[in-house]
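1. just to be clear, the model below is a prediction. Sequence and coordinates:
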Amino acid sequence: MYTATYPQDSTLRRHYESAKRFAADQPPSDSVLRRHYEQRRLAMTQGSVRAAAPRPAPAPKPAPAVTPARKPQQPATTQEARNDGGFFAWLKRFFG
């Protein structure tokens, strides 16, 4: 193996390779990256077991609940009608 930073001395080369292996085995310090790292390691160790495991049957759907009939809406009063239009309508009414 040759890279510009790869040492030529055998002792230094051995330390360089062990440091590289040590750095590769360390999980990332960031929480999100560590979670993905652990998921990949778990998938690599259980890859064949996971594919062979049967999937659980989906849970049965509950029967829809009966809702009571709604009352018809009453017409808005003048005060409620005045509040319609949002913030910009309020500003327009405020500044006239």
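-> Received the coordinates, thanks. Everything numeric in this text was worked out from a predicted model, so none of it was measured.
2. make it CA atoms for all contacts and neighbour counts henceforth
-> Fine.
3. helix or strand right after the helix or strand hosting Leu33?
-> According to DSSP states H and E, Leu33 maps onto helix 31-45. Using DSSP H and E, the helix or strand that follows helix 31-45 in sequence is helix 47-52.
4. adding another structure so you can compare the two:
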Amino acid sequence: MPDFEEIASLEEFGSADRLEVFIGDTPALLIRIHDQILAIEDVCTHDGQTLTKGCIEDGAIVCPRHGARFDLVTGKALCMPATKPIQTFEVEVRGQKIYVRH
């Protein structure tokens, strides 16, 4: 099983709720919801659009292009036009550093 890798720090978020990163070769988003940090693949499985600017609502991110919704914890596609899940990553926060398993 792969080890955790340091990806970012909490300070890098500033006042934003998301941070664009790469996890290995995968474009990803770190998303801060209250005190929780989640990590998801930053590519809609419907058409390859980035999810970076998608709205976050009710524990899901909405693709800004066609409105597909993905669960932020499981990656599950919640509505059409997406039918395949996005990848999610296990996150650990240690002090101010954010680590992700990939």
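-> Nice, thanks for sending it over. Worth saying up front: this structure is predicted, and the values here are computed from it rather than measured.
5. next, the TM-score between them, please.
-> Put the two chains on top of each other and the TM-score (TM-score structural alignment, normalised by the length of the first structure) is 0.20; 35 aligned residues with a C-alpha RMSD of 4.4 Å.
6. one step back: in the helix holding Leu33 of the first structure, which residues are buried?
-> Buried residues in helix 31-45 of the first structure, counted by 16 or more other C-alpha atoms under 10 Å: none are found.
7. helices or strands up against that helix?
-> Contacting helix 31-45 of the first structure under the criterion 3 or more C-alpha pairs under 8 Å, 6 or more residues apart in numbering; DSSP states H and E is no other helix or strand.
8. and if we set it to 10 Å?
-> With contacts taken as 3 or more C-alpha pairs under 10 Å, 6 or more residues apart in numbering; DSSP states H and E, helix 31-45 of the first structure sits against helix 47-52.
9. ok, residues contacting the helix it packs on?
-> For helix 47-52 of the first structure, contacts defined as C-alpha atoms under 10 Å, 6 or more residues apart in numbering pick out 40-41, 43-44, 46.
10. looking at those, spot the one nearest Arg93 of the first structure.
-> Arg40 (59.3 Å; C-alpha to C-alpha).
11. circling back to that earlier point, closest to Asn83 of the first structure among the contacts of helix 47-52 of the first structure?
-> For those, the nearest to Asn83 of the first structure is Arg40 (54.7 Å; C-alpha to C-alpha).
12. circling back to that earlier point, would TSV of the contacts of helix 47-52 of the first structure with distance to Phe94 of the first structure be doable?
-> Below are these laid out as TSV (distance: C-alpha to C-alpha, whole Å):
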residue	distance to Phe94 of the first structure
Arg40	59
Arg41	62
Ala43	62
Met44	65
Gln46	66
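13. which one among these gets closest to Trp90 of the first structure?
-> Of the contacts of helix 47-52 of the first structure, the one sitting nearest to Trp90 of the first structure (C-alpha to C-alpha) turns out to be Arg40, at 54.4 Å.
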